[in-house]
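Undergrad: Build the 3D model from these lines:
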Amino acid sequence: MTQVEAHPTVRLTPFDPPPELARYRESEPIRRMRYPDGHIGWLVTSHALARSILADNRFSARSEYKRAPVARPGADPFYGQPALPGWLVDMDAPEHTRLRQQLAGRFTARRMKDMRPRIEEIVGELLDAMVERGGPVDLVESYALPVPSLVICELLGVPYSERAQFQRNSETLFALKSTAAEAAQAMDTLYALLHGLAKDGGGDGLLAMLAADGTLDSDEIAGVGVLLLTAGHESTSSSLSLSTFALLSHPEQLALFMSDPALVDNAVEELLRYLSVFHFGVPRTPLEDVEMAGHLLKAGESVTVSLPAANRDEVWFEDPDRLDIRRKTAGHTAFGFGIHQCLGQNLVRMEMRTALPALFHRFPTLELAVPAQEVELAADMSVYGVHRLPVTW
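TA: Alright, predicted model coming up:
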């Protein structure tokens, strides 16, 4: 009998998932897993099974059924409980459908393309500030974090002066070491901030538009705002900083990236696949007994779909452990799959397509200011990345 193990967490290299995930995918792509609370559920590591489960409405995303795949006390106030107002990632149809329909049209690729000039302005101003300051700098603090923070603030209509507060509370929510009390307080603070903005109804950001529309109540608007504000800057910041680290660590890929502008869009998709910052996967729960790949997944048993493992599946991607910005990346699961696929994926893409080439073209001699092994990795966060990235030029 296969030994029931916990979700692997130890990386041997900065850019590769824990090696156990590859071994599991090869030998038993859906296998038993021990959750931190002692529950015995399932871990899914193949690309085909990951997409199958995420597209199957027999598998629920409701927070009442969720368990954290790794020890994360800060999730305790939210998992096992009904979803917070507006928190559509923790809902199934019809509530999820109702909320997503109010938002989807505001995050289309076309809408995000219209935002590009403003994103370019933000990027340019931050790069100018880096030039004026001179190296070395922490790229996270100087660039990778403020780009998405400024963009999501403008999109939602949140004053950028509030950034210190929401960044601090967002970090608390995503940190694995946060206590239940700390996470609950952080969420309450964020809801209070966004609730006030939603109730005020002023400005021309998304929150004001939703308030003027009148379809969602103020609690739901606040919840949608908290979700977009926290996930919108945290995931993009991690992707930008980790992508920069990866390109600096693969000079042949960086040279190709800088020499061929036509490769930028594909390079972004490959970096998203290769790095897969949601490194502990997506939780789902079968609402009924489901037979899959020779196993019976019983109703109520927790399932964790590993996005990093699915994105390194050699059945779908040739030589998947190699960063190759010319690769055909169609079908990657960095944003999930199915009806819960990341709402802000087009925004993330636009920010990365703008910010990454601008950074390297402004600083063609950009390099790490410390040895690569001294870069502090954010393995202690639910969104993987780096805490700091010292660079110079």
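
Undergrad: C-alpha only now, for contacts and for neighbours.
TA: Will do.

Undergrad: Helix or strand: which one has the closest residue to D200 other than its chain neighbours?
TA: Leaving out its chain neighbours, the residue that sits closest to D200 by C-alpha to C-alpha, 6 or more residues apart in numbering is A208, at 8.0 Å. Under the criterion of DSSP states H and E, A208 resides in helix 206-213.

Undergrad: elements contacting that helix?
TA: Other helices and strands packing on helix 206-213, by 3 or more C-alpha pairs under 8 Å, 6 or more residues apart in numbering; DSSP states H and E, are helix 146-156, helix 180-200, helix 218-249.

Undergrad: so how far is G196 from the residue nearest to D200?
TA: A208 is 11 Å from G196, where distance means C-alpha to C-alpha, to the nearest Å.

Undergrad: Just want to know which of these two has more residues nearby.
TA: When neighbours are counted by other C-alpha atoms under 10 Å, A208 and G196 differ, and A208 comes out ahead with 20 against 14.

Undergrad: So which elements touch whichever strand or helix holds E20?
TA: E20 belongs to helix 19-27 when assigned by DSSP H and E. Under the contact criterion of 3+ C-alpha pairs under 8 Å, 6+ apart, helix 19-27 touches helix 307-310.

Undergrad: Give me the contact list for the helix it packs on.
TA: With C-alpha atoms under 8 Å, 6 or more residues apart in numbering as the test, helix 307-310 has contacts from 17, 21-22, 25, 45-48, 50, 273-282, 332-334, 336.

Undergrad: are any of these buried, and which?
TA: Among those, the ones that count as buried by 16 or more other C-alpha atoms under 10 Å are 17, 21-22, 25, 45-47, 50, 273-282, 332-334, 336.

Undergrad: Neighbours of E318, how many?
TA: Around E318 sit 12 other residues, with neighbours defined as other C-alpha under 10 Å.

Undergrad: Next step: the buried ones among the contacts of helix 307-310 restricted to helices.
TA: L21, A22, R25, H47, A50, R273, Y274, L275 (DSSP state H).

Undergrad: for comparison, sequence B:
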Amino acid sequence: MSSAAEPEIPDFPAARAPGCPFDPPPVWQTLRNENPLTKVRLWDGSTPWLVTRYADQRALLADPRISVDSSRPGYPHLSPHGGGSNLAFLRMDDPEHARLRRMVTAPFAIKRIEAMRPAVQKIVDDLIDDMLAGPNPVDLVEALALPMPTLVISQLLGVPYTDHQFFQENTNAIIRRTATPEERAVAGRQLGEYLAGLVGQKLTDPGDDVLSDLATRVNAGELTRREATQIGVLLLIAGHETTANMVALGTLALLEHPDQLDLLRKSDDPKVVASAVEELLRYLHITHNGMQRVALDDIEIAGRTIRAGDGVLTLNEVGNRDPEAFPDEPDTLDITRNARHHVTFGFGVHQCLGQSLARMELQVVYNTLYKRIPTLRRAVDLDQIPFKHDGFIYGVYELPVTW
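TA: So this is what the prediction gives:
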């Protein structure tokens, strides 16, 4: 079906409604209800398919006829940069994707992650101690949301935390949608050179960390140094930036829903905390510009035909609000909801490798922060909080809080 058959092709991305920072753009919600598979127009004039319904998203993300390879013609690039060179297996199809991903699955296994919980708890407690001993108000992003996952992923990977400002700044350049191709290229090159240096050190002086495991595989001929470096870059970026945004944005959402915050604060049940994490992941879904794919073959879905070579965007933040999947007021934050089946971490073979780590970190933060600081509240009006509308990962640049 050609794009000419559509009465109107909306531009992508779209703006959120004023005063509704936690909700997807209303135009996509409307399309999900009225035209769940439609074309949209990107910055370069290309018109990929936008998939807004939960069931269709899961079907496509699990379909082997859909590719994540960003070098294929028709792949829907969301900005004029052509990136993907440092994203390791994130932009690869099987079997190469599976080969490289297997190299780092063990450190993210649930049992290994659970063994890290006491260490993460100590990091969170120490950071909250520093908050309470320091100035009031304070920026929660700077005081807790960003340093916590950065410390955790640094220890897990074997990256010196003292270099955190360097890799955080370069990460911001890579994920900022408005960054120029030159800015993104420089940031990618600097991060690549940095990780390559660390991998090189661990070839001869390994430790007990993920980069040392990768270096061991390089020595064994299972990986090239370039592959090990690219995996390191991917894990470093994904391991701190996503969770940091969920900590801050989730806290803000709870502060705006005091009844839900009260339920969470008063409960000592780990199941309530875990449920709250899943619901916040569903309700917020910080990857707010969709998951990009390109069709390898013709695919019949939702009464339409996606042709081979067509770009596809699965807008999972809208799928997570689909009443067919979440029938009880899906636009409402309800931490008692069974939301575990959300598609925030994707679906199929490319679902997020680090989801167990993210869940554990969020459980520790959400179970600790509001109990230790029960009077936590915003220090500024909601309209004064700077949201990340210009990034591929949604959140807030600052969250001033007081108590």
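
Undergrad: returning to what we had before: in this structure the residue nearest to D200 of the first structure contacts H195, no?
TA: No. Counting by C-alpha atoms under 8 Å, H195 is not a contact partner of A208 of the first structure; they are 11.2 Å apart.

Undergrad: Show me where the first structure has its strands.
TA: With DSSP state E as the criterion, the first structure has strands at 5-6, 30-34, 40-44, 59-60, 137-138, 282-286, 290-292, 295-297, 303-305, 367-368, 390-392.

Undergrad: Need the winner for burial among the ones you listed.
TA: Among those, ranked by average contacts under mean count of other C-alpha atoms under 10 Å, first place goes to strand 303-305 (a mean of 27).

Undergrad: what's the matching range in the second structure for it?
TA: The aligned range for strand 303-305 of the first structure in the second structure is 312-314, by TM-score structural alignment.

Undergrad: What residues does the counterpart of R326 of the first structure in the second structure make contact with?
TA: Counting by TM-score structural alignment, R326 of the first structure lines up with T336 in the second structure. By C-alpha under 8 Å, 6+ apart, the residues touching T336 of the second structure are V272, S275, A276, E279.

Undergrad: isn't the last one right up against R337?
TA: Yes. Counting by C-alpha under 8 Å, R337 is a contact partner of E279 of the second structure at 6.7 Å.

Undergrad: out of the two, which sits in the more crowded spot?
TA: For E279 of the second structure versus R337, neighbours defined as other C-alpha under 10 Å are more numerous around E279 (25 against 15).

Undergrad: contacting residues around the more buried one?
TA: By C-alpha under 8 Å, 6+ apart, the contact list for E279 of the second structure reads L333, D334, I335, T336, R337, N338, A339, R340.

Undergrad: Show me which positions of stretch 142-162 of the second structure end up buried.
TA: Counting neighbours by 16+ other C-alpha under 10 Å, one finds that the buried residues in stretch 142-162 of the second structure are 142-154, 156-159, 161.

Undergrad: any idea how far it is from the chain center?
TA: How far stretch 142-162 of the second structure lies from its chain's middle: 16 Å, per C-alpha atoms, centre = their mean, to the nearest Å.

Undergrad: who touches it?
TA: Contacts to stretch 142-162 of the second structure, defined as C-alpha under 8 Å, 6+ apart, come from residues 120, 123-124, 127-128, 130-131, 164, 198, 207-212, 232, 236, 239-241, 243-245, 247-248, 361, 398.

Undergrad: The spatially most central residue of the second structure: what's it in contact with?
TA: A centroid search over the second structure (C-alpha atoms, centre = their mean) returns T242, at 4.4 Å, as the residue closest to the centre. Shown in contact with T242 of the second structure (C-alpha under 8 Å, 6+ apart): I286, I393.

Undergrad: Map it across to the first structure for me.
TA: Aligned by TM-score structural alignment, T242 of the second structure pairs with S235 of the first structure.

Undergrad: For S170 of the first structure, see how far away its match is.
TA: 11 Å.

Undergrad: Correct me if wrong: L275 of the first structure contacts F15.
TA: Yes. L275 of the first structure lies in contact with F15 (C-alpha under 8 Å); the separation is 6.0 Å.

Undergrad: Distance from stretch 301-312 of the second structure to the middle of the chain?
TA: 26 Å.

Undergrad: which residues touch it?
TA: 1, 36-37, 47-51, 56, 73-76, 292-300.

Undergrad: at 6 Å instead, please
TA: The contact list for stretch 301-312 of the second structure (C-alpha atoms under 6 Å, 6 or more residues apart in numbering) reads 48-49, 74-76, 292-299.

Undergrad: any chance of these in CSV, plus distance to V138 of the second structure?
TA: Shown next, in CSV, are the contacts of stretch 301-312 of the second structure (distance: C-alpha to C-alpha, whole Å):
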residue, distance to V138 of the second structure
P48, 43
W49, 43
G74, 46
Y75, 42
P76, 40
Q292, 37
R293, 40
V294, 44
A295, 47
L296, 50
D297, 52
D298, 53
I299, 51
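
Undergrad: out of the residues you listed, who's nearest N367 of the second structure?
TA: Proximity of the contacts of stretch 301-312 of the second structure to N367 of the second structure was ranked by C-alpha to C-alpha; the top entry is Q292 with 33.7 Å.

Undergrad: which ones are touching the aligned partner of the closest one in the first structure?
TA: Under the alignment (TM-score structural alignment), Q292 of the second structure maps onto P283 of the first structure. Going by C-alpha under 6 Å, 6+ apart, P283 of the first structure touches V303, T304.

Undergrad: Distance-wise, check P283 of the first structure relative to A293 of the first structure.
TA: Counting by C-alpha to C-alpha - P283 of the first structure and A293 of the first structure are separated by 18 Å.
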